[in-house]
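J.: Sharing a model that was predicted from the sequence below.
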Amino acid sequence: MNTTLEIQNLKCGGCANTIVTRLNELTEISDVKVDNASNSVSFNHSTEAELETVTSLLTKLGYPVAGDKNALTTKAKSFVSCAVGRMGK
C-alpha cells in the first residue's frame, strides 16, 4: 500500500536526500518520494508494522509526522540530518 505522511522540519533538498537514503535502506519499504512543497514523504509498504518503523525512523532523524511532538532536540536532529543529506548529494 502507498502511504503519504505530512512531516515536520522538512527544509530543503538535503533533508529530502537524507530521508530518501535512510528509508531506502529499509528492505520492506519502496518507491520513497519526498515533496518539499507539501512537507510530505510517500512510500510503499505492506504492513502496519512497516509503517510504524518508518514513522519511528523519521522521528529519530528529526522529521516527526505532523501533529506529533516536535521538541527542540528533534528540531536539532533535523538540522544534523539536513547537513548529512547535503554532504551526501
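T.: Yep, that arrived. Numbers count the residues shown, from 1 in each chain.

J.: Every contact and neighbour count from this point should use C-alpha atoms.
T.: Noted.

J.: Could you check how far Asn24 is from Val32?
T.: Distance from Asn24 to Val32, counting by Cα to Cα, to the nearest Å: 7 Å.

J.: Between these two, point out the one with more neighbours.
T.: More neighbours surround Val32 than the other of Asn24 and Val32, with 19 against 15 (other Cα atoms under 10 Å).

J.: any idea how far Ala76 is from that one?
T.: Counting by Cα to Cα, the gap from Val32 to Ala76 is 24 Å.

J.: buried sites along the host helix or strand of Leu51?
T.: In this structure, Leu51 sits in helix 48-61 according to DSSP states H and E. For helix 48-61, a neighbour-count test (16 or more other Cα atoms under 10 Å) marks Glu50, Leu51, Val54, Thr55, Leu57, Leu58, Thr59, Leu61 as buried.

J.: out of these, which one sits closest to Cys15?
T.: Nearest to Cys15 out of those is Leu61 (Cα to Cα; 9.4 Å).

J.: Please compare the first structure with the one that follows:
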Amino acid sequence: MRTSVIVQNLKCGGCANTITNKLSEIKNISDVNVDVEASKVSFHYIEEADALHVKEKLKHIGYPSVEQENTMRSKTKSFISCATGKFK
C-alpha cells in the first residue's frame, strides 16, 4: 500500500536525500518519494507496522510528522541530516 506523511523541518534537496536513503534501508519500504515544497514523504509499505516504523525513523533523523512535537533536538538533527544529505 502507499501512504504519505507530512513532516517538519524539510527544507531542501539535502534533507530529501537523507530521508530517501534512510527510509530505503527499512525492510518492506519501497518507492520513497520526497516532495520538499509540500513537506511530504510518500512510500509503499507492506504492513501497518512498517509505516509506523517510518514515522519513528523520520522523527529519529530530525523530521517528525506534523502531529509530533518538533523539539530543538529534532531541529538540530534535521540540520545535521540536511548537511549530510548534501554531501552524498
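T.: Everything's here; your move. Here the structure is a predicted model, which means the values were calculated and not measured.

J.: so where do the strands sit in structure 1?
T.: 2-6, 30-35, 40-44 (DSSP state E).

J.: In a markdown table, list these along with distance to Ala16 of structure 1.
T.: Listed next are the strands of structure 1 as a markdown table, based on distance: least, Cα to Cα, whole Å:
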| stretch | distance to Ala16 of structure 1 |
| --- | --- |
| strand 2-6 | 13 |
| strand 30-35 | 6 |
| strand 40-44 | 9 |
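
J.: deepest of those, which one?
T.: Highest mean neighbour count among those (mean count of other Cα atoms under 10 Å): strand 40-44, with a mean of 19.

J.: with structure 2 superposed, average distance for that strand?
T.: By mean Cα distance after the TM-score superposition for structure 1, the fitted strand 40-44 of structure 1 averages 0.2 Å away from its aligned residues in structure 2.

J.: I'd like to know which elements that strand is packed against.
T.: If contacts are counted by 3 or more Cα pairs under 8 Å, 6 or more residues apart in numbering; DSSP states H and E, strand 40-44 of structure 1 sits against strand 2-6, strand 30-35.

J.: Can you add distance to Gly88 of structure 1 and give the ones you listed back as TSV?
T.: Formatted as TSV, those follow (distance: least, Cα to Cα, whole Å):
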stretch	distance to Gly88 of structure 1
strand 2-6	24
strand 30-35	16
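
J.: For Lys69 of structure 1, which of those strands is the nearest?
T.: The closest of those to Lys69 of structure 1 is strand 2-6. By Cα to Cα, the value is 13.5 Å.

J.: so what does the closest one touch, helix or strand wise?
T.: If contacts are counted by 3+ Cα pairs under 8 Å, 6+ apart, strand 2-6 of structure 1 sits against strand 40-44.

J.: Give me the distance from the strand it packs on to the chain's centre.
T.: Distance of strand 40-44 of structure 1 from the chain centroid (Cα atoms, centre = their mean, to the nearest Å) equals 8 Å.
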